[in-house]
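Asker: Predicted coordinates and the sequence they were generated for:
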Amino acid sequence: MPRKHRSRRKARSRREADVNKIIVIGHLGRDPEMRYTPNGQAVTSFSVASSRRYTTSAGEQKEETEWFNVSAWGKLGETCNQYLAKGRQVYVEGRLSSRSYEARDGTTRFSNDISLTDVQFLGGRGGDGDGAPASAPYESGAGAMADEAPEFDSVDDLPF
């Protein structure tokens, strides 16, 4: 008896959910900037640089740095704004999105953007040893972006 093919929609609902998660440990490149959306929700933006050092086959020492733009929403954003400062080492975890844009000089540039879901403050404020304790006083959760991101009950409800 020939095997019946399931619809693509039905097959997809039986698979695991997709995952988009990035973890970065690096240093803040600038002080956080907090603003409020028209509905009063806090959003804090900051940049994180993560560098790696390596030796080329010619024996030359090189360093490569990746930059990430981070957005923290709600209470998580308020906490980041309070405890983070330029130079501070931080662990960030969240959803990655990449985009391209045209720079003032006409060249195409790319950026790596993270919607923050978890943070741990490492080292002192500004890298000088003072400030908040090494672990964040905030337990992040899935509700950090609840007002901004729509919720879907199942994979079948996704808009694609």
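Answerer: Good, I have the coordinates.
Asker: contacts, neighbours, all on C-alpha from now
Answerer: Noted.
Asker: where along the protein do the helices fall?
Answerer: Counting by DSSP state H, the chain has helices at residues 8-14, 74-83.
Asker: distance between the last one and the chain's centre?
Answerer: If you compare the mean C-alpha spot of helix 74-83 with that of the full chain, they lie 14 Å apart, counting by CA atoms, centre = their mean, to the nearest Å.
Asker: Same check on stretch 81-97?
Answerer: With CA atoms, centre = their mean, you get 8 Å for stretch 81-97.
Asker: do you know how far residue 23 is from residue 84?
Answerer: 17 Å (CA to CA, to the nearest Å).
Asker: again, but for residue 45
Answerer: In this view, residue 45 and residue 84 are 11 Å apart by CA to CA.
Asker: Comparing these two, which residue is more hemmed in?
Answerer: Set residue 45 next to residue 84 and count neighbours by other CA atoms under 10 Å: residue 84 wins out with 25 against 21.
Asker: one more structure, for comparison:
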Amino acid sequence: MLRRPIIQVLRQFIRHESDSTTSLILERSLNRIQLLGRVGQDPVMRQVEGKNPVTIFSLATNEMWRSGESEMFQAGDITQKTTWHRISVFRPGLRDVAYQYVKKGARIYVEGKIDYGEYTDKNNVRRQATTIIAGNELY
């Protein structure tokens, strides 16, 4: 009878100990996005004081679905939604290639991560911005 309570206490101690040690270990996470679409504007290169330059352009992606219950294709059955994405390229080699060769209307593939941030506009109003930060892939 004495063994059972000691084992339970040890299990609780080990469980508690393992919970506290896992909080010190950094967990891996994933923030990855893949986009295939058309460039909406020619890239612009900007440089903020004391920071590296960045190439920025917009990319349109389309989502299409069939509305209604009809299995056969008919005019008016397809609905399309266009989503615009702001793409920022910080990597020096990729940034320069994007600025020089990406043009409005080009179809490109972008791989990167999504970033949410805030900025203050010209009227001192705080705004939220969602940006795709291009990583290694830009085709």
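Answerer: Yes, it's here. These numbers were taken from a predicted model, which means no experiment stands behind them.
Asker: residue ranges for the strands of structure 1, please.
Answerer: 22-28, 33-36, 42-55, 61-73, 89-102, 108-122 (DSSP state E).
Asker: for those, which one sits closest to residue 13 of structure 1?
Answerer: strand 89-102 (21.8 Å; CA to CA).
Asker: show me the contacts for the most centrally placed residue in structure 2.
Answerer: Nearest residue to the geometric centre of structure 2 (CA atoms, centre = their mean): residue 114, 2.0 Å. Counting by CA atoms under 8 Å, 6 or more residues apart in numbering, residue 114 of structure 2 touches 31, 32, 33, 130, 131, 132, 133.
Asker: now, which of these sits nearest residue 96 of structure 2?
Answerer: residue 133 (14.7 Å).
Asker: tally of neighbours for the aligned partner of that closest one in structure 1?
Answerer: Counting by TM-score structural alignment, residue 133 of structure 2 lines up with residue 115 in structure 1. Neighbour count of residue 115 of structure 1, defined by other CA under 10 Å: 21.
Asker: separation between residue 115 of structure 1 and residue 15 of structure 1?
Answerer: Residue 115 of structure 1 is 25 Å from residue 15 of structure 1, by CA to CA.
Asker: Identify the residue of structure 2 aligned to residue 50 of structure 1.
Answerer: Mapped onto structure 2 by TM-score structural alignment, residue 50 of structure 1 lines up with residue 61.
Asker: Count the neighbours of residue 59 of structure 1 for me.
Answerer: 8.
Asker: Identify the contacts common to residue 45 and residue 84 of structure 1.
Answerer: Common contacts of residue 45 of structure 1 and residue 84 (CA under 8 Å, 6+ apart): residue 32.
Asker: ok so, going back, is it possible to get the helices of structure 1 out as TSV so that each row also shows distance to residue 108 of structure 1 and mean neighbour count?
Answerer: Listed next are the helices of structure 1 as TSV, based on distance: least, CA to CA, whole Å; neighbours: other CA atoms under 10 Å:
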stretch	distance to residue 108 of structure 1	mean neighbour count
helix 8-14	36	11
helix 74-83	30	20
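Asker: what's the closest of these to residue 29 of structure 1?
Answerer: helix 74-83 (13.9 Å).
Asker: Packing partners of the closest one?
Answerer: Here helix 74-83 of structure 1 touches strand 33-36, strand 42-55, going by 3 or more CA pairs under 8 Å, 6 or more residues apart in numbering; DSSP states H and E.
Asker: Next, the mean deviation of the shortest one compared to structure 2.
Answerer: Strand 33-36 of structure 1, aligned to structure 2 and superposed, deviates on average by 1.3 Å (mean CA distance after the TM-score superposition for structure 1).
Asker: Good, we can wrap up now.
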